[in-house]
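> sequence-free structure coming up:
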């Protein structure tokens, strides 16, 4: 694992690669979490996470589903943790003016694979280190809500 200083150098010099999980319930509402950390701190955002060096996309997908959605949603009856069962919406670029450390003058650039998946249950994940709260919003609602981050809205625009 990189030290905070080394990771900040990576953020300064290169894009990060990540997977976002666009989780919908049977009504079509989308799972959003209120981010605790930078970047996008305080915004409602879809769950997701970085792909680690040496980690396959399939392994990263399984880990991110487990880490972001937890046991309440990650069980086989609720949602599949297999990337093959999700729908790739596309590859997106997320640009932020800040970074995880709050260091001045260093923005963050993500290249993100957006995957849509359907939850068979509307159980919300437990609050954890990345999110202070969770909620379900219909696409029209989240597009109209100023507290939902523009990068999340991009999954539903046009």
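Sure thing, it's come through. Just so we're clear, the structure is a prediction, and the values are computed from it rather than from any experiment. Numbers count the residues shown, from 1 in each chain.

> use CA for all of it now, contacts and neighbours both
Noted.

> ok, residue 109 - contacts?
Residues near residue 109 by C-alpha atoms under 8 Å, 6 or more residues apart in numbering: 11, 14-16, 93-96.

> run the last query once more with 6 Å
For residue 109, the contact set (C-alpha atoms under 6 Å, 6 or more residues apart in numbering) comprises 15, 94-95.

> For these, give me TSV that also has distance to residue 44, neighbour count and secondary structure.
Listed next are the contacts of residue 109 as TSV, based on distance: C-alpha to C-alpha, whole Å; neighbours: other C-alpha atoms under 10 Å; DSSP: H, G, I helix; E, B strand; the rest coil:
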residue	distance to residue 44	neighbour count	secondary structure
15	22	16	coil
94	15	16	strand
95	16	14	strand
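
> Looking at those residues, which is nearest residue 45?
residue 94 (12.1 Å; C-alpha to C-alpha).

> Now do the contacts for the closest one.
Residue 94 sits next to 109-110 when contact means C-alpha under 6 Å, 6+ apart.

> Next up, the contacts around residue 35.
Taking C-alpha under 6 Å, 6+ apart, one finds 41-43, 130-131 in contact with residue 35.

> For residue 108, give its distance to residue 130.
Distance, residue 108 to residue 130, by C-alpha to C-alpha, to the nearest Å: 17 Å.

> Would you mind telling me which of the two has more residues around it?
Shown here are residue 108 and residue 130; by other C-alpha atoms under 10 Å, residue 108 has more neighbours (21 against 18).

> hold the first one in mind and look at this next one:
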């Protein structure tokens, strides 16, 4: 695991690879969380997370689902690959000045029952289920999340 200074150097010099989860409830509603952390702090965003060095995509997917949603034992094979996206932010996790964060995002779509308890409140202060039209109409939903539905 990198210390904060080394991780900032990585962010300054390279893109990060991550997984975003496009979670629907079977009624076309999409799960978004209100982000506690930078970048995109204070906006509504789909759940997601970085892929760690030497971590397989399957292991990263399971970890991101568990750490972002609190749901265990979801396999990547049960989701649908949604596409590759690029996210760029003016800030970074530490709020260091002079450089932003660049992500290459592998997006996966999955459906969870509305009865499954969802939430990891260390990452998001709250969650909402929104229809795509509602999500697109809101100013507080981050543009990178809206891009999944244009």
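Looks like it came in fine. Small disclaimer: the values here were computed from a predicted structure and weren't measured.

> tell me which of the contacts of residue 35 of the first structure are still there in the second structure?
With the contact criterion set to both residues aligned by TM-score structural alignment, their matches' C-alpha atoms under 6 Å, the contacts of residue 35 of the first structure that also touch in the second structure are 41-43, 131.

> from those residues, which is closest to residue 59 of the first structure?
residue 131 (22.3 Å).

> For that closest one, which non-adjacent residue is closest in space?
Leaving out its chain neighbours, the residue that sits closest to residue 131 of the first structure by C-alpha to C-alpha, 6 or more residues apart in numbering is residue 35, at 4.7 Å.

> Please report how far the most centrally placed residue in the second structure lies from residue 66 of the second structure.
Nearest to the geometric centre of the second structure sits residue 48, at 2.3 Å (C-alpha atoms, centre = their mean). Going from residue 48 of the second structure to residue 66 of the second structure by C-alpha to C-alpha gives 10 Å.

> again with residue 145 of the second structure
On the measure of C-alpha to C-alpha, residue 145 of the second structure and residue 66 of the second structure end up 20 Å apart.

> Compare the two and say which is more crowded by neighbours.
Using other C-alpha under 10 Å, the more surrounded residue of residue 145 of the second structure and residue 66 is residue 145, with 20 against 17.

> quick one: secondary structure of the more buried one?
Taken by DSSP: H, G, I helix; E, B strand; the rest coil, the conformation at residue 145 of the second structure corresponds to helix.

> now residue 99 of the second structure
The three-state label given to residue 99 of the second structure by three-state DSSP is coil.

> Translate it into the numbering of the first structure.
Alignment note (TM-score structural alignment): residue 99 of the second structure maps to residue 106 of the first structure.

> Please apply the same query to residue 33 of the second structure.
Correspondence of residue 33 of the second structure to the first structure, assessed by TM-score structural alignment: residue 33.

> so is its match in a helix, a strand, or just coil?
Three-state assignment for residue 33 of the first structure (three-state DSSP): strand.

> Does the nearest residue to it once chain neighbours are set aside belong to a helix, a strand or coil?
Excluding its sequence neighbours, the residue lying closest to residue 33 of the first structure (C-alpha to C-alpha, 6+ apart) is residue 134, at 4.3 Å. Three-state call for residue 134 of the first structure (three-state DSSP): strand.

> now residue 118 of the second structure
coil.

> what's the nearest residue to the counterpart of it in the first structure if we skip its chain neighbours?
Counting by TM-score structural alignment, residue 118 of the second structure lines up with residue 125 in the first structure. Distances taken as C-alpha to C-alpha, 6+ apart put residue 69 closest to residue 125 of the first structure, at 5.4 Å, once the chain neighbours are dropped.

> The one you found falls within a helix, correct?
Yes. Under three-state DSSP, residue 69 of the first structure falls within a helix.

> from what I can see it touches residue 127, true?
No. With contacts counted by C-alpha atoms under 6 Å, residue 69 of the first structure stays clear of residue 127, the gap being 9.7 Å.

> Among those two, which residue is more densely surrounded?
Taking other C-alpha under 10 Å, residue 69 of the first structure and residue 127 do not tie; residue 69 has more neighbours (25 against 15).
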